[in-house]
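Provided below are the primary sequence and the corresponding predicted coordinates.
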Amino acid sequence: MTAPQDETVLDIRNVTKTFGPVTALKDMTLSVKKGRVHTLIGENGAGKSTLMKILAGVHPQTSGEITFKGEPYRPKSPREARLSGLTIVFQELSLCRHMTVAENIFATHEPNRFGFIDDAELVRKAEELIEELGLPIKARAKVSQLSIARRQLVEIAKGLSYPADLVILDEPTSSLSESEAEILFSLIGRLKEKGVTVIYISHRMEEIMRLSDDITVIRDGELVGTMTREETSIDKLIAMMVGREMHDIYPPRVAPKPGPEVEPVLRVDGLNGGHLFHDVTFDARPGEVLGFFGLVGSGRSDVMNALFGVKRPEGGEIFLDGTKIAPRSPDDAIRHGIAFLTENRKEEGLVLAHTVERNINMVSLGEVSNAFGFARRSAERRGAEDEVARLTIKTDTIDTPAANLSGGNQQKIVLAKWLRIKPRILILDEPTRGVDVGAKFEIYRIIRQLAADGAAILMVSSDLPEVLGLSDRLVIMHDKKVANILDGEGLTPETVMTYAAGMQS
């Protein structure tokens, strides 16, 4: 039985947050009703994360008042927020890779006996919670052995291991497959039935319109408006977020797509990755966006790792312009003109402590170095500034640490890093994971332009509308093999899912 819809559980009044001279939130006012899903949307850097960190006790507000469950609320720490009944699951994972799932779920509040951690009870409670949530993970598994998607599910379980009246989910489906997202959606429904309130942050419009009871739009740190789902539409929400109409988020091709008469720049023949993938064959033409789609575990990302020299295939051949190559390392792949934007930007794409400038120039230092091997400072700065302008990266200066930027802008830095070397083959693994609508449009525009300039784009995405909207051809994988390769035009979600789920006749 759902809670009365007029009962306010969280009331935010005129909250402002400043960081030195920068105002991250200005006079934010928001009411959240009990037992409802209240979605918060806005472009990266709009202030969503700042507001959530205030609620989670990470940052204090500069001014304004917050009431939670009818009482003044100003938590001094995340622990105090949790004890008050507010739980937050951040998008960026906070797991210990070398600990088990159970140890991560109950980190800092492990069951103990006689002052020592009770390992048997820890595993039992974790298994009980995992079963209750319906998650496809094992309590005793090491987190390091899990995919990014499964780690996200562990993060969600960790957040829900605390008793909560209000649960904040920050981009919880950013790395989940459709089947895993369905598990989460079912879980949200059960939370609502128990009277638990959910604040949901997402950039995926389809799921926003499916899950939300109420929707609040934030832009540039200020409230734009709050409405019920029935009062709005995807087009209206996008216009409110970006301050302009966006009639087609997928920009048209800059040049005609290459036909079968165009010689492939890349040909993969019978590539075998042992237990990771089998007998993978495809080709990619210059000027083409070749999409890759499959459910989690289908082998998509493992194939990309093999092409980039991260993993050594056990058989099969890779040809570049008709010449056989065998990348033995990422450096080797880069020398062949292959670039790889990884799905895990935090751990594999960026050095967060380094500046925007240093990250952008990380793989192109040879191009800005003098005859003695020393980087030319002026060339470094000019190159970084050019990419910041081209990709509209929001940063105070190029000397700002990458860690200080929003997720979408961090993703743009990773993309800028690879664009500096002008790759012939650009592998994009979940290029818009955790990125807002405005930033997605910019990334899509860049993908189109790179293809028009002659690069072959290999794009892995679990976002079905995205992969259908951008791909010239689509490689569909199932059970670690290529199920089919289809022309991107005219494909329907039903057709793609039929092959991805192995249900074709």
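Alright, I've got the coordinates. Values in this document were obtained by computation on a predicted structure and should not be read as measured data.

CA only for contacts and neighbour counts going forward, please
OK.

Burial check on residue 6, number of neighbours?
Number of residues near residue 6 (other Cα atoms under 10 Å) recorded here: 10.

Sorry, wrong one. I was asking about residue 52.
By the criterion of other Cα under 10 Å, residue 52 has 20 neighbours.

Which residues are in contact with the residue most central in space within the chain?
Among the residues of the chain, the one closest to the centroid is residue 433, at 2.6 Å (Cα atoms, centre = their mean). Contacts of residue 433 were listed using Cα atoms under 8 Å, 6 or more residues apart in numbering, and they are 174-175, 343.

Now do the SS call for it.
Taken by DSSP: H, G, I helix; E, B strand; the rest coil, the conformation at residue 433 corresponds to coil.

could you pull out the helices for the stretch 351-500 of the chain?
Shown for the stretch 351-500 of the chain, the helices assigned by DSSP state H, counting those that start in this stretch span residues 356-360, 377-390, 407-419, 437-452, 464-470, 493-500.

Just name the most buried of those.
Sort the helices of the stretch 351-500 of the chain by mean neighbour count, taking mean count of other Cα atoms under 10 Å, and helix 356-360 sits at the top with a mean of 26.

then this one, side by side with the first:
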Amino acid sequence: MTAEATEATTARPSLLTATGIRKSFAGVPVLHGVDVSVRPGEVLALLGENGAGKSTLVKILAGDHRPDGGTISLGGVSVPALDPKRARALGIRMIFQEPADAPSLSVAENVFLGRWPTTAGRVDWAAMRSRAARILAELDADLDPRATVGALRIGERQIVEIARALTDDARVLILDEPTAALSSEEVARLFRFVRRLRDRGVGIIYITHRLDEVRELADRVQVLRDGRTALSAPVGSVGRDELVSAMIGRSAGTVARPAAAAPAHEGAEPVLRFTEASIDGVFTDVSLSVAPGEVVALYGKVGSGIAEVAETAFGLRTLTSGTVEVDGRARSFRDPAAAIRAGVGLLPADRQRDGGFAVRPVAENLAAPSWPLMSRLGVLTSRREDAAYGRWREALRIRAGRGPRQPIATLSGGNQQKVLLGRWLERGSKLLILIEPTRGVDVGARQEIYTALRELVTGRAGLLVATSDYEEVVQLADRALVMARGRVVAELGGDDVTTRALTDAAGG
């Protein structure tokens, strides 16, 4: 926005205003009287570490939670009792970080979920697919309306969520980490759409952990810390360090490139080696190696093949040609259990669907891969699980206020990821495969996870990280292989691992 446009926007009355919002869960305060507002034609970036209260606040605005105190008004009219149906009727729409879709239904059915078009009392399937195709075309999304959503990748499912929001005449749009799993082209496409909505007078609340997005997209920024507003200002008046300091409550240091990996022992085999590995229609002729004590990143956009290569190393996919070796032995794992026994661990991209047992305790989640090693005469006790959790709670800075028996789903995203990382530390895995390891994780928790991963490789484990986050590659990897359209198009090491080199290669 120009300075004149920004001034005009700030002069408008607020479209949505929440004042003094308070909320507690099980007696634990989460929000302590937070104020937030968004004006017509404004993008408000809402920042804060996981657990700061961002998601709770926007879920109250979307009607998913009832506040314990405070007031909400829309267009100057008080709306004291919001529920999801009423919020939607008032034009408040929210796209959640994790897909809120129906995996067994088609793309078109999900785009119009709950509002399927009918003719003479019957669902008009042709009209629904045609209308869904038009909306997807507006997003420039190459998705088949007939495709089953559960078979799509996370980034593609996020696009379906965005398309669903397009079908409503939204006055206020809340986006919760919408770009966490999108490629750079998909992010640029989303930003174009958000700007079009802003220009039409829609108020947008945009939750993100990526500070470059704040500068590029937002007009105003608000930072929450520990359930309170730590900063609220026009974007142009604050710098990156000030934002990070407001989020974490301390001075923000610059994260440097990691020190060069210690060379593998003389004559030692790489802990992982791919040789001319291919899966028909997925990736082709991939060759790579990971030495003990080394972090190798696979960087690419959604659909580049990085996740599929990583999944192959864990036995989730089978090669059609080439080989995979672990510790110098050719491997074709029958299933993930065989990979775990061979010393391989995995942090999947979708931690809620594929990683943790949502309703089970954090200690049980951390200990799960080590159950065969913990049991005595076939008996496993919660005391042994709690002891395993205790071994890693401080090292990983896991914040679970109710202790080892707290359900993992009640933790913030960053703490959930730390628990899942702890399970492989407990197991003593020699090779760890990570797919988008800090997707949806805040700045402070990211650095704690990076520190834990560097300490893990110091213990001679090897790490293969598949990520679409170029900043993550720069901050974590010793070497990086860039993939595009299923092929390795560049290999970078040392000081050559830069954001410019990564993005240039991935585009190419």
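On my side now, so go ahead. Small disclaimer: the values here were computed from a predicted structure and weren't measured.

out of the helices of the stretch 351-500 of the first structure, which comes closest to residue 156 of the first structure?
Comparison of these against residue 156 of the first structure by Cα to Cα identifies helix 407-419 as nearest, at 18.8 Å.

hang on, the earlier thing: which of the contacts of residue 433 of the first structure are buried, as a PyMOL select command?
Selection of buried members from the contacts of residue 433 of the first structure for PyMOL, criterion 16 or more other Cα atoms under 10 Å:
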select buried, resi 174+175+343
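
Which contacts among the contacts of residue 433 of the first structure does the second structure share?
Counting by both residues aligned by TM-score structural alignment, their matches' Cα atoms under 8 Å, the second structure reproduces these contacts from the contacts of residue 433 of the first structure: 174-175, 343.

quick one: contacts for the counterpart of residue 300 of the first structure in the second structure?
Aligned against the second structure by TM-score structural alignment, residue 300 of the first structure finds its counterpart in residue 306. Going by Cα under 8 Å, 6+ apart, residue 306 of the second structure touches 298-300, 466-467, 483, 486.

Which parts of the stretch 1-150 of the second structure are helices?
Counting by DSSP H, counting those that start in this stretch, the helices of the stretch 1-150 of the second structure are 3-11, 54-61, 84-89, 107-111, 125-138.

how near is the alignment partner in the first structure of residue 141 of the second structure to residue 61 of the first structure?
Here residue 141 of the second structure is matched to residue 135 in the first structure, going by TM-score structural alignment. Plainly put, residue 135 of the first structure is 36 Å away from residue 61 of the first structure if you go by Cα to Cα, to the nearest Å.

for residue 432 of the first structure, same thing?
For residue 432 of the first structure, the distance to residue 61 of the first structure equals 30 Å [Cα to Cα].

Those two - which one has more neighbours?
residue 432 (24 against 20).

Identify the residue of the second structure aligned to the more buried one.
Under the alignment by TM-score structural alignment, residue 432 of the first structure pairs with residue 438 in the second structure.

Repeat that for residue 341 of the first structure.
Using TM-score structural alignment, the equivalent of residue 341 of the first structure in the second structure is residue 347.

go on, residue 276 of the first structure?
Using TM-score structural alignment, residue 276 of the first structure pairs with residue 282 in the second structure.

Go ahead and confirm that match touches residue 312.
No: using Cα atoms under 8 Å, residue 282 of the second structure is not in contact with residue 312, being 11.1 Å away.
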